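Trainee: generate a structure from the sequence data that follows.
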Amino acid sequence: SHEMSKKQTEAILGDLVNLVTKHLKKGDRIRIGGLGILVVRKRAARMGRNPATGEPIQIKASKKVAFRPAKELKEAV
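Mentor: Coordinates of the predicted model:
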């Protein structure tokens, strides 16, 4: 078995998060084998409701990160 310290693991995962963020900002689609696909999707502006008052409000267009799990991951769970 390959042992890594918590500090090493956190450093590697931190680097991974930074790389994923950088590529998503550029509009890239990221495929991680056995895990799934990360992609940025644009959400159009839309009408919503203020949950406290019930009044209609305009929600601005935005971007969201979408994740689609790999077939292997879905079958394993």
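Trainee: going forward, measure contacts and count neighbours with C-alpha atoms only.
Mentor: OK.
Trainee: grab the most central residue of the chain for me.
Mentor: The centre of the chain sits closest to Val65, judged by C-alpha atoms, centre = their mean, with a distance of 4.0 Å.
Trainee: so what's it up against?
Mentor: Contacts for Val65 (C-alpha atoms under 8 Å, 6 or more residues apart in numbering) come out as 38-41.
Trainee: of these, just the buried ones, PyMOL syntax please.
Mentor: Entered in PyMOL, the line below selects the buried ones among the contacts of Val65, by 16 or more other C-alpha atoms under 10 Å:
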select buried, resi 38+39+40
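Trainee: to compare against the first, here's the next sequence to fold:
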Amino acid sequence: MNKTELINAIAAECDLSKVAAQRALDSFVNNVIKAVAAGDSVQLVGFGTFASGERSARTGRNPRTGEEITIAAAKTVKFSAGQSFKDAINK
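Mentor: The predicted structure is shown next:
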């Protein structure tokens, strides 16, 4: 399912216009991004938790030349699925 299909599904299920469904989805995504970027986590009971993490610097290899390169440390995004989500997937 892509974003357009999700917007259509939200609009149909919630009896909203597609424009209103898109605004709601965009607002949700933007607010999750802001919260996680600020170092907070977003916990949606039954769905899951979005949080930030850190990946330390490490040494890698250039696959073409075999030369060692340093891969910089980076912040990452983690999603941990909630129990209800996991149960729905495993039925």
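Trainee: TM-score for these two?
Mentor: Scored by TM-score structural alignment, normalised by the length of the first structure, the superposition of the two chains gives a TM-score of 0.90; 77 aligned residues with a C-alpha RMSD of 1.3 Å.
Trainee: one step back: the contacts of Val65 of the first structure in strands, which ones?
Mentor: 38-41 (DSSP state E).
Trainee: now the residues you listed in CSV, with distance to Ser5 of the first structure?
Mentor: Compiled in CSV, these are given as follows (distance: C-alpha to C-alpha, whole Å):
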residue, distance to Ser5 of the first structure
Leu38, 27
Val39, 31
Val40, 32
Arg41, 36
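Trainee: re the thing from before, distance of the aligned partner of the residue nearest to the centre of the first structure in the second structure from Leu16 of the second structure?
Mentor: Matched to the second structure by TM-score structural alignment, Val65 of the first structure sits across from Val77. Separation of Val77 of the second structure from Leu16 of the second structure (C-alpha to C-alpha, to the nearest Å) stands at 31 Å.
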